[in-house]
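Visitor: Quick one, fold the following:
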Amino acid sequence: MLGPWKCLHREVLADYKVFRIWREQVQPPRATKPYDFYLLEAIDWVNVIPVTPEGQIVFVRQYRYGTKEVSLEIPGGAVDPEDPSPLEAARRELREETGYAPEHLRYLGAVAPNPAILTNRCHVFLAENVRLVGAQQLDGAEEIEVVLLEVGEIPERIMRGEITHALVLAALYLYMLGQQGLAQPSR
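Guide: Here you go, the predicted structure:
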């Protein structure tokens, strides 16, 4: 039977600004002995699909130190402790990274970035009728270029390897399902 595993012992191995590393000794139901699992406890994230009144999608191009590459993505980031909700985090991230603000934000769903080792969710929002309302509000470590793409360009950009961020691909998939009338938001 599938279900929760019993945690026998839990300890923090490291605590950093963006995540905490846990070692948990667990007893799976069918196992004859306990196993150690290592988890990254991270705060939730948001991704925003900003659509202009003309139907273009606002993307951002930025250098990602982890892959040492420039990445073409949609706006997104962490749900900060000061954010009252993921929706407000999405609004903030969109404004900071692009200078755009939405007429309306709609929740499309959430994905588990890597449920084997990560504890968080990435919430996806559709920002409708976005308009440029000011300059970007970047922090010292951000260098972001704003790029407007037609919806029809996105599949080709994905297939050419220009859009590779897994959470961005998941967000775009949720958006495309909704556009085709194949799915409704999960909440």
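Visitor: okay, CA-based contacts and neighbour counts for the rest of this
Guide: Will do.
Visitor: quick one: residue 70 from residue 172, how far?
Guide: Using C-alpha to C-alpha, to the nearest Å, residue 70 is found at 19 Å from residue 172.
Visitor: let's see this one next to it:
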Amino acid sequence: MSAGPPPGAPSGPGLGPDDVRDRPERWKVVEESTAFTGHVFNVRRDRVEMPAGPGGGTEVVGRDVIEHLGSVGVLALDDRDRVLMLRQYRHPVERLLWETPAGLRDVAGEPLHVLAQRELLEEAGYRAARWDTLADVFPSSGMSNERCRIFLARDVAPVPAEEIDFERVHEEADMPAVWVPLDEAVRKVLAGDVHNMIACVGILAVHAARAAGYRDLRPVDAPED
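Guide: Just a heads-up that it's a prediction; the model follows:
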């Protein structure tokens, strides 16, 4: 059995570890139409010019794109290194999922960290004195253009219920909250007990960030590439 390439060896023509950074790119779209228009997302149907294969040339293929408002997530960590998690019903997957506070980018021009602060307050009833950018992800890049920024919130404190001007309805009407030790939360992700993308990425990212002394975190208002 082959031992594989040595550590650090390029895995593509002229490429190495230093090249691993996502960058903007747009292949030629020869036709575009709208297949569905909804409240949170639309579905766009593109015909895209793509490589035909090893023989060279190009061919035009169809791709459906979910145009999404975008979202933010909040990984709230208390002074005992516990993660705030909420349970919410998610109809598309027919499950009660343990998640972290999150919300849609549905207010035009609202800074992302302000949205994150609002979601932490409205969904969980907490404020945080310290905020950092934890991770930026495309949750389902094969079908959607949704962008999600996950923030790390620390120095958290509860807010009295009478100070929260928000009514929870539908899926948010009953969301129990639990503070989970970070190491235990990591084990739950790796065991398959937690499935929500924002929760999984946030938990693993903050675990790595803590191991590095939180030195590499970006500021709360870091630009999105």
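Visitor: So residue 70 and residue 172 of the first structure - more neighbours on which side?
Guide: residue 172 (20 against 13; other C-alpha atoms under 10 Å).
Visitor: tell me which element the alignment partner in the second structure of the more buried one is part of?
Guide: Alignment note (TM-score structural alignment): residue 172 of the first structure maps to residue 203 of the second structure. Using DSSP states H and E, residue 203 of the second structure sits within helix 197-211.
Visitor: helices or strands up against that helix?
Guide: Using 3 or more C-alpha pairs under 8 Å, 6 or more residues apart in numbering; DSSP states H and E, the elements in contact with helix 197-211 of the second structure are strand 71-76, strand 95-99, strand 126-137, strand 148-158, helix 182-191.
Visitor: and the shortest one, which residues are buried?
Guide: Think strand 95-99 of the second structure. 97-99 (16 or more other C-alpha atoms under 10 Å).
Visitor: which bit of the first structure covers it?
Guide: Mapped onto the first structure using TM-score structural alignment, strand 95-99 of the second structure covers residues 69-73.
Visitor: Have a look at how far, on average, that stretch is from the second structure.
Guide: Compared with the second structure after the fit, stretch 69-73 of the first structure shows a mean deviation of 1.1 Å (mean C-alpha distance after the TM-score superposition for the first structure).
Visitor: starting at the chain centroid, how far to that stretch?
Guide: Centre-to-centre, stretch 69-73 of the first structure and its host chain are 14 Å apart (C-alpha atoms, centre = their mean, to the nearest Å).
Visitor: before we move on, what about stretch 177-187 of the first structure?
Guide: What separates the centre of stretch 177-187 of the first structure from the centre of its chain is 18 Å, taken as C-alpha atoms, centre = their mean.
Visitor: Quick check: end-to-end length of that stretch?
Guide: One end of stretch 177-187 of the first structure sits 15 Å from the other (C-alpha to C-alpha).
Visitor: Stretch 132-140 of the second structure corresponds to what range in the first structure?
Guide: Using TM-score structural alignment, stretch 132-140 of the second structure pairs with 106-114 in the first structure.
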